[in-house]
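J.: okay, predicted coordinates and the sequence, questions at the end:
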Amino acid sequence: MDNEASVTDGLLRLTNWYNSATGHAFHTFPLDFSNPVISNTSSVPSFSTTFVFAIVGNYDFYDTSELISSDGLAFVLSSTKELFGASETPGYLGLVNSSTNGNWSNHLLAIELDTVENFEFGDIDDNHIGVDVNSLISNASKTAGYYTSDGEFHNLSLSSGEPMQVWVDYDSKRTILNVTIAPYYLSSAKPHRPLLSVRYDLSSVLTNNAAYAGFSSATGAFASRHYILGSSFQLNGEAAELDYSALSFKTIQDELAQLVPPPSFTNSEDYKAILYAVLLPTALGIAMVLSAITVKVLMKRMSKSKEAKMEWEREYGPPSFTYKDLLAATSGFKDKMLLGRGGFGSVFKGALPHSKQTIAVKLVSPESKQGMKEFIAEIAILGHLRHRNLVQLLGYCRHKKQLLLVYDYMPNGSLNCYLHTQHQNTTNLFWAQRFHIIKGIASGLFYLHEDWEQVIIHRDIKTSNVLLDSEMNARLGDFGLARSHDHGADAHTTRVAGTWGYIAPELARLGKATKATDMFAFGVLMMEVACGRRPIWMNTDNGEPLALGDWVLAAWQGGSITDAVDPRLDDYVEEEIELVLKLGLLCSHPSPNARPCMRLVMQYLQKDAHLPSDLDPNSLLNIGLVQDEMHDQHAMSCPTTVITDLSKGR
């Protein structure tokens, strides 16, 4: 350790409450990078490390609603642990200075956790993670956050003081460096999808067959503290899991509790004397004038608000529930009643106080503009639909800024939970139930596409939006992204929406949702129900994403499409499961013109029609490949269009 670095209360503290300071902490002896266990394309062996860190910032003088930090910290592999030439100038993280930045002779790899946007380094924002090689200009960087198993991106604030865990993995065979981050409370549940994945041969960086592993940090204009709570490192293998029970959080929690926002005014006696003697009479006069103006403005706003309320109710109907009743039904929206939480709000279970009817209440986040759009879409579309395979919207409520939607309660939860949260050796869904669920979803979609007075494009068909009632009947729900248009007319959607893995190639490319894009998602869902696998998952053999369409198609090309069936199923009817898998591939065909309409799908499932006789693997090649490439490209460029599972709330 050097400069500000020290060990305090079981924590490695890199910096203290000082401005323009640095701190380094390196393992005492260098690691031997000279002897890879296997023959690799890189002369540097694979390595894996994980660590838990916390950055305790201070209040912004101008905005006391958030903590800020000047500079951040970095995990470092360096040819030397003597970084005395490192600059304390903000932005350099205690690694290099203006004259050495970018020099190939640095032999330095850093994973930066940066809390300042330095324009001279091309930083993307003031809260990002970057991969740096010999320079503070990152080879790649991303806003700090993590992906859940369904592909949804969650932001993290690096300077919040909350402990977070980072994983850094280098695959020397493929020369790929992956960086992953998650909140520490997820324990060792490392996200499947890394935040950053960079192809770089580190043999050009770590050239001396040895490197020091450690951490570096710096502060600039604002004082802050940087902590490492625990770490683990392994060459040619997976880093050992941390002992979470041994990590010390009390010191950090105490520091956060002691932070005090800066005062917004002075309390000096001189100031008070001037105020009373000179300014107070003037201020009272101004206050009277302003009060009169304020009353007039408020009365005008109240009048406009009343008009807006009347206009709202004329268009969408009067509220069906009072806020008081919904508050009582959900026990005050207590956590014990929480069913799930998502980007646009939370869903609670409740029982109406008079009728005792069990309901589900979605409390839409008032700060979300997208949440308001979804709120209106649910009322305008789902409020008019009546079908046994659609979730029934019972009504809505508006209370001040609170937006609430009330649905029939589905006691058996989402289809996603049954497919993906059960133990691999057991399942609560037999094939007969799964086939019944598929036909139920198809029936609901047929109603939306063909049988209602307008065409409804759902735009977010997935297993977490399929709920199961008390008799295990499928109910398609969550119409917040749905759009309607007249029969024979074109849809007017131009914004990509949906969930990674279910998005049709033409939707990712053109942004236009149609009945065919819904069909693509339904095709993926059918295969998911039959195979018990998510639409896209990480291949354990090579770490690459694998699409469900590829998996099923490969099984068919291998001679038996039923090889892709969920191994937990042992009671399926072979004719039915072959129909579902082949129909799933056909519905997820890369060409929208090749996908069948919902009316024809219903005939196939009810065995009133037969699949095309010329349907074979060769006619369906590259379904998964196209799907995977387009989804991956879209998820990178438009992360905000990925929508969460209803199992976690919307």
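T.: Arrived safely, thanks for sending. Just so we're clear, the structure is a prediction, and the values are computed from it rather than from any experiment. Numbers count the residues shown, from 1 in each chain.

J.: from here on, contacts and neighbour counts on C-alpha atoms
T.: Will do.

J.: and the residue nearest to residue 59 when sequence neighbours are not counted, how far from residue 140?
T.: Nearest non-adjacent residue to residue 59, counting by C-alpha to C-alpha, 6 or more residues apart in numbering: residue 67, 4.6 Å away. Residue 67 is 26 Å from residue 140, where distance means C-alpha to C-alpha, to the nearest Å.

J.: which one's more surrounded, the two?
T.: The residue with more neighbours, out of residue 67 and residue 140, is residue 67; 22 against 16, by other C-alpha atoms under 10 Å.

J.: pretty sure residue 457 contacts residue 519?
T.: No. Residue 457 is beyond contact range of residue 519, at 9.9 Å (criterion: C-alpha atoms under 8 Å).

J.: tell me which of those two has more neighbours.
T.: The residue with more neighbours, out of residue 457 and residue 519, is residue 519; 29 against 25, by other C-alpha under 10 Å.

J.: next up, a second structure to put side by side with the first:
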Amino acid sequence: MREGVSNPTTASQTLDTSEVHYANFELICPWTHMNHHGYRMGSAATLRFIIALLCFTVSSAQNLTTFTGTYGSFNQTMYNEFEVVAAASITNGALQLTPDSPYRNQLLNQPLGMLQDQSGRVVLKQPFKLWDNSVKNSQDRVASFNSFLINAYAFKNITAGEGLAFVVAPDLDIPSRSEGQYLGLTNYISDGNPANQLVAVELDTFKEAFDPDANHVGLNINSIVSNITTALTPLGIEIALLGEDRYYNVWVQYDGVKKFIEVYIERQVEWEGQTPPRPPTPVLKADLDLRGVVAQHSYFGFSGSTGSAVQLNCVLRWNLTVEYYPQDKNPLSRKILILGIGVGVGAVLVAGAVVLGYYLGKKRGMSQPKMNIIVALKRLPGTPREFKFRDLKKATNNFDENKLGQGGFGVVYRGYLKKENQEVAVKWFSMETIKGQDDFLAELTIINRLRHKYLVPLLGKSFSP
């Protein structure tokens, strides 16, 4: 384990081997924290995790690239590396997934409102391509990965909750209203929807009706209801034992060849002590084919939440290794198709990604037809992601250059989404070009439902009132 590393070290190398390679990542959570004034707290318990993820190199007809990042003693420069969303922050040398407290040693005398009902995410900004569509199914290998390091802090005499998770997600966003039981992963509307394209390993400290207890590890697929859980108390592991300093190493291992995931946990005596060997038996093991769940280009990171019960959810160190397929050198070099369907229905389909940009004009008021169109868009099957219009303006250089052509109802522009590291085609519809509302909505429905090996599905939409 490398201590005190503040900047990631990245290494890229080509792999074409059937040998097994291991890569450790460490996650440390201190039970005893220093408060903002430098005083050590004795009346509170800090959950310390050292989480190590191991990964196997997969053998494939196509070479893989390895990314390795070592992160620790987090500082403000890390905002360049990580997307920090909602209530999360980078403070006190850690990734704070939920709000930190300046009153840790006086919390019992302070209102809890600032800590309750919060959720946050911290995600590495670099996406990783986890499989290659050009590889035949019989030879297909989903890239293996390893990652992360977390910390949770449970206050003495206060119920701990809700927990935190390592997450593989399709984008850098966090769902709204994802606090409480949702762990920053989903919300009451999206929970259980396959469109989430999300896999998480949760460390849960609050018992919900669907949980085995208030101290367990779980594998979550598109939902906060775990597919498989393991109660940790019978194993002598207490994630958030109140009033005591405890440190745990957690290894999360995914085998991209045999397609299963394993989680190992081992206690470490001191925060900066020697990392213990990985135990021989996992606390959780399950079959998992990532290709059937997550997005081909996915992000790695952490999420956490509090509810009426509170705790501090921190990541102190993170060693990440991801084995991934190289990105397409020119995703827009493939053929662009203008497809005519029915009465004036045109769809711009780009191999790589398609974004629908819908521009309503800059009027304060909104007419009933506009409202009808917005409602219809929000009801499209699969609920396409909503992009901020300013992001699309930036991606297309203010719709000034890179014009690809013009189809039914609008102009198509080439763009680049920096956060997603993805080239896209943006079709701009205006009210002036929409002569028939029914035809316009029919086109959108067709675009959203198109599925073909040479075409890609609708990535999202945008509104500008």
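T.: That came through, no problem. A quick note: this is a predicted structure, and the numbers were derived from the prediction, not measured.

J.: give me the TM-score for this pair.
T.: Scored by TM-score structural alignment, normalised by the length of structure 2, the superposition of the two chains gives a TM-score of 0.44; 221 aligned residues with a C-alpha RMSD of 2.7 Å.

J.: how is residue 633 of structure 1 assigned, secondary-structure-wise?
T.: helix (DSSP: H, G, I helix; E, B strand; the rest coil).

J.: isn't residue 69 of structure 2 right next to residue 317, touching?
T.: No. Judged on C-alpha under 8 Å, residue 69 of structure 2 makes no contact with residue 317 at a distance of 10.7 Å.

J.: for the two, indicate the residue with more neighbours.
T.: A count of neighbours by other C-alpha under 10 Å puts residue 317 above the other of residue 69 of structure 2 and residue 317, at 33 against 16.

J.: distance of that one from residue 50 of structure 2?
T.: Residue 317 of structure 2 sits at a distance of 8 Å from residue 50 of structure 2 (criterion: C-alpha to C-alpha).

J.: how about residue 129 of structure 2?
T.: Look at residue 129 of structure 2 and residue 50 of structure 2: by C-alpha to C-alpha, they are 27 Å apart.

J.: quick one, which of the two is more surrounded?
T.: Each of residue 129 of structure 2 and residue 50 has its neighbours counted (other C-alpha under 10 Å); residue 50 has more, 32 against 21.

J.: host element of that one?
T.: Secondary structure assignment for residue 50 of structure 2, by DSSP states H and E: strand 44-51.

J.: that strand: which residues count as buried?
T.: Residues of strand 44-51 of structure 2 classed as buried by neighbour count (16 or more other C-alpha atoms under 10 Å): 44-51.

J.: closest to residue 416 of structure 2 among those?
T.: Residue 416 of structure 2 has its nearest neighbour among the buried residues of strand 44-51 of structure 2 in residue 51, at 34.7 Å by C-alpha to C-alpha.

J.: that closest one and residue 251 touch, don't they?
T.: Yes. At 5.3 Å, residue 51 of structure 2 counts as touching residue 251 under the criterion of C-alpha under 8 Å.

J.: what about the closest residue to residue 413 of structure 2 other than its chain neighbours, how many neighbours?
T.: Nearest non-adjacent residue to residue 413 of structure 2, counting by C-alpha to C-alpha, 6+ apart: residue 403, 4.4 Å away. Neighbours of residue 403 of structure 2 under the rule other C-alpha under 10 Å: 16.
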